[in-house]
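Student: One predicted model, sequence on top.
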Amino acid sequence: MTLETMNTISDRVHAQLDRVTEIWKQALGEALTGVYLHGSLVLGAFREGVSDLDLLVVCRERLPREKRLEIVRQIMEADGKPCPLEMSAVCLSDLRPWRHPVRCQFHYSDFWTARYREMLSGKIGAHFLLDEDFEDPDITCHVKLTRQSGICLYGEAIDTVFPPVPEVDFWQSISADVHDYDFNAYEPRYFASNILILGRVLSYKVEHRILSKYEAGVWTAEHVPEALRPVVLDALDAWYTGREMRETDPALLDALKNYLIDAIEN
């Protein structure tokens, strides 16, 4: 299986990153602190057609509702060409001084695409994505990964923008809801990914480093009981090839989930 880095991605992916960066530059001008890449691409585990492009944007001012609508309209046009986009924008003043959870003032992912279409068409009026800055524990994860492995696509240097993340905040952000973790959360295509993510939480607890989903899948397969290993390996192959997972005994899935949760919590 061939996984890609920033140096090996296609011209189409480079063009998509350039387009998204330009959208933010044109929308914010001097109020844009920077656009930063994190996620699978910076960890060397990117696969076009499967992986998202993960971006974190930092602004010097609050975004009014009209500006958020203007930006999301253009982001939706760039989404899926060729990669799914996932991004959050935060205000610089919400990063320094550091406080967890960080307030998010713009978020986009395919989970919200249909809802954004309804907002743009006027079918939905007030909505927190447009009208509020909301606390988002996931920003803590994004900041830590950006400091560890991120790439600045535009703007100020990573170390000058993002403060160190206290370990207690990062661990809380990735483990707070682990007891109620559900492999079936979100759309069915995320089933394999959800298995890998739970293993990724455990790998951080042991290794104290954020691994890619691929690295975490390999790591998890090596650290679970032998009877559970095929489930992890199947999830790894399914996620990175884009196929559905093979039919698996529900008892094995429950055993894997319980094993990982116990190891994380204890």
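Tutor: Perfect, I can see it now.
Student: C-alpha from now on. contacts and neighbour counts both.
Tutor: Will do.
Student: Which helix or strand contains G34?
Tutor: Using DSSP states H and E, G34 sits within strand 32-38.
Student: Mind listing residues that contact that strand?
Tutor: The set of residues external to strand 32-38 that reach it, using Cα atoms under 8 Å, 6 or more residues apart in numbering, is 21, 24-25, 53-60, 92, 142, 145-146, 149-156, 158.
Student: mind listing the helices for the chain?
Tutor: 11-28, 65-78, 113-121, 128-131, 138-149, 158-161, 167-175, 191-207, 213-223, 229-241, 250-265 (DSSP state H).
Student: What is the fifth one packed up against?
Tutor: Based on contacts counted as 3 or more Cα pairs under 8 Å, 6 or more residues apart in numbering; DSSP states H and E, the elements that helix 138-149 packs against are strand 32-38, strand 102-104, helix 158-161, helix 167-175.
Student: picking up where we left off before, run the angle between the strand holding G34 and helix 138-149 for me.
Tutor: Angle between the axes of strand 32-38 and helix 138-149 is 80 degrees (criterion: axes from the mean of the first three to the mean of the last three Cα atoms, to 10 degrees).
Student: ok, back up a step: name only those of the contacts of strand 32-38 that count as buried.
Tutor: With burial judged by 16 or more other Cα atoms under 10 Å, the buried subset of those is 21, 24-25, 53-60, 92, 142, 145-146, 149-155, 158.
Student: Tell me how many other residues crowd A114.
Tutor: If you count neighbours by other Cα atoms under 10 Å, A114 ends up with 10.
Student: again, but for V232
Tutor: V232: 23 neighbours (other Cα under 10 Å).
Student: likewise E265?
Tutor: 12.
Student: P250 too?
Tutor: 9.
Student: For it, give its distance to P225.
Tutor: Separation of P250 from P225 (Cα to Cα, to the nearest Å): 16 Å.
Student: One more: V201?
Tutor: From V201 to P225 the distance is 17 Å (Cα to Cα).
Student: if we can go back for a sec, mean neighbour count, the helices and strands packed on helix 138-149: which tops it?
Tutor: strand 32-38 (a mean of 23; mean count of other Cα atoms under 10 Å).
Student: Below is an additional structure, to be compared with the one above:
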Amino acid sequence: MPTPHTQHLLPLLHRTLGTTVLGICLHGSATLCGLRPHSDIDVLVVVRDSMTHPQRRALVQELLKVSGTSVTDSRPVELIVVVQDDIRPWRYPPTCDFLYGEWLRDDYERGLVPAREPMPDLAPLLTMALNGDAPLYGPPPAELLDPVPHDDLRRAVVAGVPQLVAELDTDTRNVLLTLARVWTTLATGAIRSKDAAADWALPRLPAEHRPVLAHARAVYLGEQTEDWTSLRGGVRSCAEFLVRAIDGHRL
């Protein structure tokens, strides 16, 4: 069922993609724990046919107008489109047909049009969509998607670690919380919200690293402002510990 944050997206998607749409559902924070102050609205669209170039260009332009504006209560939209035949039957790595995320806004405004490409991150995303079972249009996700094998889920969450570490200085909160979630997923098999992953990881961290991750969690929950001045010296060592913990659980 559409929510106040998503009801405007459905006509936009149907207008842009037409009758190829098989289903639209939520995933991410909205299905794991409820939207947090810094949460995106994470939407997965399953289509019958790959998008055309005009459709891609039109969808980017539509999303630029609504993502992170008053239309979505200032929440950014992360939208993924997958072709059903690309992910059912399941194979690794899965293919993403279209990706929109606010971190790419500058590129979109310069004319970038998202293309089809392999995307390991689809494995946890599809798993969250299946577990969340939150259709906005069409049947339950389980009628459109195959379950992701556990080994492929583990491979996928690890695949993005180098890119995360490269973004530590520019996206500190998100990188630390995502590393904690990767560690949690590898250790427990469960995909948790970022704050729940931090709750799991904090008592397992050496004492000197806990203030860094605790601050990332508090900012994510809207309990503190994002100011790393007093903690900056410990950010990289905390991230390095999380990466070593992840390495200890690799296949």
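Tutor: Good, I have the coordinates. Just so you know, these numbers come straight off a predicted model, no measurement behind them.
Student: How close are the two chains, by TM-score?
Tutor: The pair, once superposed, lands on a TM-score of 0.88 when counted by TM-score structural alignment, normalised by the length of the second structure; 243 aligned residues with a Cα RMSD of 2.2 Å.
Student: tell me the angle the strand holding G34 of the first structure makes with helix 11-28.
Tutor: 150 degrees.
Student: what lines up against V218 of the first structure once you look at the second structure?
Tutor: Using TM-score structural alignment, the equivalent of V218 of the first structure in the second structure is D199.
Student: Hmm, I typed the wrong one, I wanted D138 of the first structure.
Tutor: That one, D138 of the first structure, aligns with D121 by TM-score structural alignment.
Student: contacting residues for its match?
Tutor: Residues near D121 of the second structure by Cα under 8 Å, 6+ apart: A156, V157, A159, G160.
Student: mind redoing it with 6 Å?
Tutor: A156 (Cα atoms under 6 Å, 6 or more residues apart in numbering).
Student: Please identify the residue in the first structure that aligns with R236 of the second structure.
Tutor: With TM-score structural alignment as the criterion, R236 of the second structure lines up with D254 in the first structure.
Student: What is the burial count for its match?
Tutor: Other residues close to D254 of the first structure by other Cα under 10 Å number 13.
Student: hmm, back to that, tell me which of V201 and P225 of the first structure has more neighbours.
Tutor: V201 (23 against 12).
Student: Quick check: the gap between the counterpart of that one in the second structure and V161 of the second structure.
Tutor: Matched to the second structure by TM-score structural alignment, V201 of the first structure sits across from V182. Taking Cα to Cα as the measure, V182 of the second structure falls 8 Å from V161 of the second structure.
Student: Any figure for the gap between G233 of the second structure and A239 of the second structure?
Tutor: Counting by Cα to Cα, the gap from G233 of the second structure to A239 of the second structure is 11 Å.
Student: quick one: which of those two has more around it?
Tutor: For G233 of the second structure versus A239, neighbours defined as other Cα under 10 Å are more numerous around A239 (23 against 11).
Student: just to revisit the earlier point, with the second structure superposed, average distance for the strand holding G34 of the first structure?
Tutor: Superposed on the second structure, strand 32-38 of the first structure shows a mean distance of 0.6 Å to its aligned residues (mean Cα distance after the TM-score superposition for the first structure).
Student: tell me, that strand lands on which residues of the second structure?
Tutor: Counting by TM-score structural alignment, strand 32-38 of the first structure corresponds to 21-27 in the second structure.
Student: what distance separates that stretch from the centre of its chain?
Tutor: 15 Å (Cα atoms, centre = their mean, to the nearest Å).
Student: Same check on stretch 135-149 of the first structure?
Tutor: With Cα atoms, centre = their mean, you get 9 Å for stretch 135-149 of the first structure.
Student: what about the counterpart of D18 of the first structure in the second structure, how many neighbours?
Tutor: Using TM-score structural alignment, the equivalent of D18 of the first structure in the second structure is Q7. Under the neighbour criterion other Cα under 10 Å, Q7 of the second structure is assigned a count of 14.
Student: before we move on, what about P64 of the first structure?
Tutor: For P64 of the first structure, using other Cα under 10 Å, the count is 12.
Student: P140 of the second structure now?
Tutor: Quick note: P140 of the second structure (other Cα under 10 Å) scores 18 neighbours.
Student: what does S40 of the first structure give?
Tutor: Using other Cα under 10 Å: S40 of the first structure sits among 21 other residues.
Student: Distance check, the closest residue in space to P203 of the second structure that isn't next to it in sequence against N131 of the second structure.
Tutor: Spatially, and ignoring its direct neighbours in sequence, P203 of the second structure is nearest to R210 (7.9 Å; Cα to Cα, 6 or more residues apart in numbering). Between R210 of the second structure and N131 of the second structure the distance is 30 Å, computed by Cα to Cα.
Student: Same question for V45 of the second structure.
Tutor: 16 Å.
Student: likewise G138 of the second structure?
Tutor: As for G138 of the second structure, its distance to N131 of the second structure is 16 Å (criterion: Cα to Cα).
Student: W200 of the second structure now?
Tutor: W200 of the second structure is 20 Å from N131 of the second structure, by Cα to Cα.
Student: what does S50 of the second structure give?
Tutor: 25 Å.
Student: More neighbours: which of those two?
Tutor: Using other Cα under 10 Å, the more surrounded residue of S50 of the second structure and N131 is S50, with 20 against 16.
Student: That one maps to what in the first structure?
Tutor: In the first structure, S50 of the second structure lands on R62 (TM-score structural alignment).
Student: What is the neighbour count of the residue nearest to its match when sequence neighbours are not counted?
Tutor: Spatial nearest neighbour of R62 of the first structure, chain neighbours left out: C91 (6.6 Å); criterion: Cα to Cα, 6+ apart. For C91 of the first structure, the neighbour count with other Cα under 10 Å is 23.
Student: what's the distance between C91 of the first structure and Q74 of the first structure?
Tutor: For C91 of the first structure, the distance to Q74 of the first structure - Cα to Cα - is 20 Å.
Student: repeat for P97 of the first structure
Tutor: 31 Å.
Student: Then R246 of the first structure?
Tutor: Going from R246 of the first structure to Q74 of the first structure by Cα to Cα gives 38 Å.
Student: which of these two has more neighbours?
Tutor: Q74 (14 against 10).
Student: Would you mind finding the match for that one in the second structure?
Tutor: So Q74 of the first structure corresponds to E62, using TM-score structural alignment.
Student: who are the neighbours in contact with that match?
Tutor: Contacts of E62 of the second structure (Cα under 6 Å, 6+ apart): none.
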